[in-house]
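>>> Curious how this folds, go ahead:
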Amino acid sequence: MKLRFRLDGWRFGGTLLLLIGVIGLGVSLYRWAELRRADQEIVVYEERSPESGFVPLTLMNVQEGAPTLAIATPEVGESTPAMTVPGANQSAPTFEPTPTPLPAIPKRLIIAKIDLDAPITPVKARKVKVGEAIFGQWLAPDEFAVGWPTETAMLGQVGNTVLIGHHNVHGKVFERLHELEAGDLIVVEGGSRRFSYQVVNVMILPERDADLQTRLENARWIQPSQDERLTLVTCWPANSNTHRLIIVARPIGQSPMPDAEPQ
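Modelled structure (predicted):
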């Protein structure tokens, strides 16, 4: 009887030890997987990275907002036509309501001035650790294609639609982007529509060797905005990536693409 009791106790103890070992192994594997995931998500940023096409750093979960665009408006003067004020004998005009088109995912970028016609592909951000802070950094496609950061606005939506691309590697999709000037036309296709934009800002900003605060100030141009706008980003100059070329355009209209079905 005592021998049987001892055998049962040994079996119980062995099972318990085995169970503890399995639990310990599971915890270790879980921690290893978490560390692996963290290593994949956080990349230690190198200030003098030889790679190009990076979008400026953006602070994770903090949206200060893009700078306000200064759009010139005509001043009211003697040459300004007088406004017609409806009188008692004037009938108010009637308008047929038209449905508001849904926002569209950008699919194609056309800039006739620089002979650019390129597909647009969605891109994701990587996490970058600088000091103790974690930042986001969008990566341009490693092919002849323009990248659309999926967290930025869609076409026809209030907000900042950001497009990024390489300028001297991987197809050089934005090789001639620096030739654009204020007033130039940019067309983006998406959702069976063509969205037209007019360039209003062309900026070349120090980036790679600049201090962190300057780089974060640069990054404001790719943050969400209170207006509808299009922002194109690449590196500069042609043989390096020390600066960022940032072009901002405002919407001037949209139209159905030829043979497109009504939405």
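>>> From now on I want contacts and neighbour counts done on CA atoms only, so please keep to that.
Noted.
>>> so where does Trp148 fall, helix or strand?
Here Trp148 is covered by strand 146-149, with elements defined by DSSP states H and E.
>>> Next, the second sequence, to be compared with the first:
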Amino acid sequence: MYYYPMKKINKKILIKTLLIIIFLVLVGIVGINSRKNVNTTDNSSQLETNNPTPQAKFKDFHLEITKLNISAPVIANVDGKNKEIYDSALENGVAQFAGTANPGEKSNIFIFGHSSYYLWDPGEYKTIFAKLNDLDDDDLISVWWQQKEYIYKVTDKKIVSPNDVSVLKPTESEQLTLMTCWPIGTIDKRLIVIAKPN
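Okay, the predicted model is just below:
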């Protein structure tokens, strides 16, 4: 009878010991990986010092709004009339409406994104434009296109009907138009932010 309780105690001790060992191994792996990342960062900064040529921050189409802490890839030439296509694109960033201008083309660059979306659907950008209404006149927006940064200054903000396609029309001078559903959690209206080259 004495052997049974000892076996139970030994099993408990064994399980606890194994859990501690697993925990320590995992902590060690994380520590080693973080050191590798630090070393990689240190080496890259040394390379940058030796290489005086400026590097583009983003190689592809990208949108940044520092005030709102937004940084997202722009998926180019997305068919905004085909829900299946644009929903798929919006899982991976914000989208440029097909047929609108690219930065530097002196016309309307139209980019749209979610203010809210179903939590269970895939993608990290379901609320990327939730704070778009917090932009004020003169706030800056950066768009990276073909390794070049284009900076725009907010000049207007308005709410329009979902059927108002005038916001998609080409413009005589370059402008950036951002659009999202409004109010958050609905598809009743569209919030439009217009910005001109800075």
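>>> Which helix or which strand is home to Arg215 of structure 1?
Applying DSSP H and E as the criterion places Arg215 of structure 1 in helix 212-219.
>>> Nearest the geometric middle of structure 2, what residue?
Centroid-nearest residue in structure 2: Ala72, 2.9 Å away (criterion: C-alpha atoms, centre = their mean).
>>> tell me the contacts of that one?
Applying C-alpha atoms under 8 Å, 6 or more residues apart in numbering, one finds that Ala72 of structure 2 lies in contact with His62, Leu63, Glu64, Gly93, Val94, Tyr125, Ile128.
>>> hmm, which of those residues are common to structure 1?
Retained contacts for those in structure 1, judged by both residues aligned by TM-score structural alignment, their matches' C-alpha atoms under 8 Å, are His62, Leu63, Glu64, Gly93, Val94, Ile128.
>>> Mind telling me what the second one corresponds to in structure 1?
Residue correspondence, TM-score structural alignment: Leu63 of structure 2 in this structure matches Leu109 in structure 1.
>>> I'd say its match and Leu185 touch.
No: counting by C-alpha atoms under 8 Å, Leu109 of structure 1 does not reach Leu185; the two are 11.2 Å apart.
>>> ok so, going back, show me what the helix holding Arg215 of structure 1 is packed against.
Under the contact criterion of 3 or more C-alpha pairs under 8 Å, 6 or more residues apart in numbering; DSSP states H and E, helix 212-219 of structure 1 touches strand 58-59.
>>> according to the alignment, the strand it packs on goes to what range in structure 2?
Alignment of strand 58-59 of structure 1 against structure 2: no match, by TM-score structural alignment.
>>> any idea which helix or strand comes after that strand?
Toward the C-terminus, strand 58-59 of structure 1 is succeeded by strand 108-111 as the next helix or strand (DSSP H and E).
>>> now the strands for structure 2?
Assigned by DSSP state E, structure 2 shows strands spanning 62-65, 70-78, 94-97, 108-112, 140-145, 148-160, 175-182, 189-197.
>>> Redo the ones you listed as TSV? Include distance to Asn50 of structure 2.
Below are the strands of structure 2 laid out as TSV (distance: least, C-alpha to C-alpha, whole Å):
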stretch	distance to Asn50 of structure 2
strand 62-65	27
strand 70-78	28
strand 94-97	35
strand 108-112	37
strand 140-145	25
strand 148-160	22
strand 175-182	36
strand 189-197	33
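>>> what's near enough to touch Leu135 of structure 2?
The neighbourhood of Leu135 of structure 2, defined by C-alpha under 8 Å, 6+ apart, consists of Lys67, Leu68, Val154.
>>> on that earlier part again, output the contacts of Ala72 of structure 2 in JSON lines, with neighbour count appended to each entry.
Conversion of the contacts of Ala72 of structure 2 to JSON lines gives the following (neighbours: other C-alpha atoms under 10 Å):
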{"residue": "His62", "neighbour count": "23"}
{"residue": "Leu63", "neighbour count": "22"}
{"residue": "Glu64", "neighbour count": "17"}
{"residue": "Gly93", "neighbour count": "22"}
{"residue": "Val94", "neighbour count": "29"}
{"residue": "Tyr125", "neighbour count": "22"}
{"residue": "Ile128", "neighbour count": "23"}
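>>> In structure 1, what stretch matches stretch 34-48 of structure 2?
Under TM-score structural alignment, the alignment places stretch 34-48 of structure 2 onto no residue of structure 1.
>>> how about stretch 13-30 of structure 1: buried residues?
Under the neighbour-count criterion of 16 or more other C-alpha atoms under 10 Å, stretch 13-30 of structure 1 has nothing buried.
>>> ok, Arg194 of structure 1 touching Val187?
Yes: using C-alpha under 8 Å, Arg194 of structure 1 and Val187 qualify as a contacting pair, with a distance of 6.5 Å.
>>> Compare these two (neighbour count), which wins?
The neighbour comparison of Arg194 of structure 1 against Val187 (other C-alpha atoms under 10 Å) goes to Arg194, with 21 against 18.
>>> Map that one across to structure 2 for me.
By TM-score structural alignment, Arg194 of structure 1 lines up with Glu149.
>>> State the distance from the closest residue in space to Pro141 of structure 1 that isn't next to it in sequence to Leu230 of structure 1.
Leaving aside its chain neighbours, Pro141 of structure 1 sits nearest to Gly147 (5.8 Å; criterion: C-alpha to C-alpha, 6 or more residues apart in numbering). For Gly147 of structure 1, the distance to Leu230 of structure 1 (C-alpha to C-alpha, to the nearest Å) stands at 13 Å.
>>> Please apply the same query to Val173 of structure 1.
With distances taken as C-alpha to C-alpha, Val173 of structure 1 is found 17 Å from Leu230 of structure 1.
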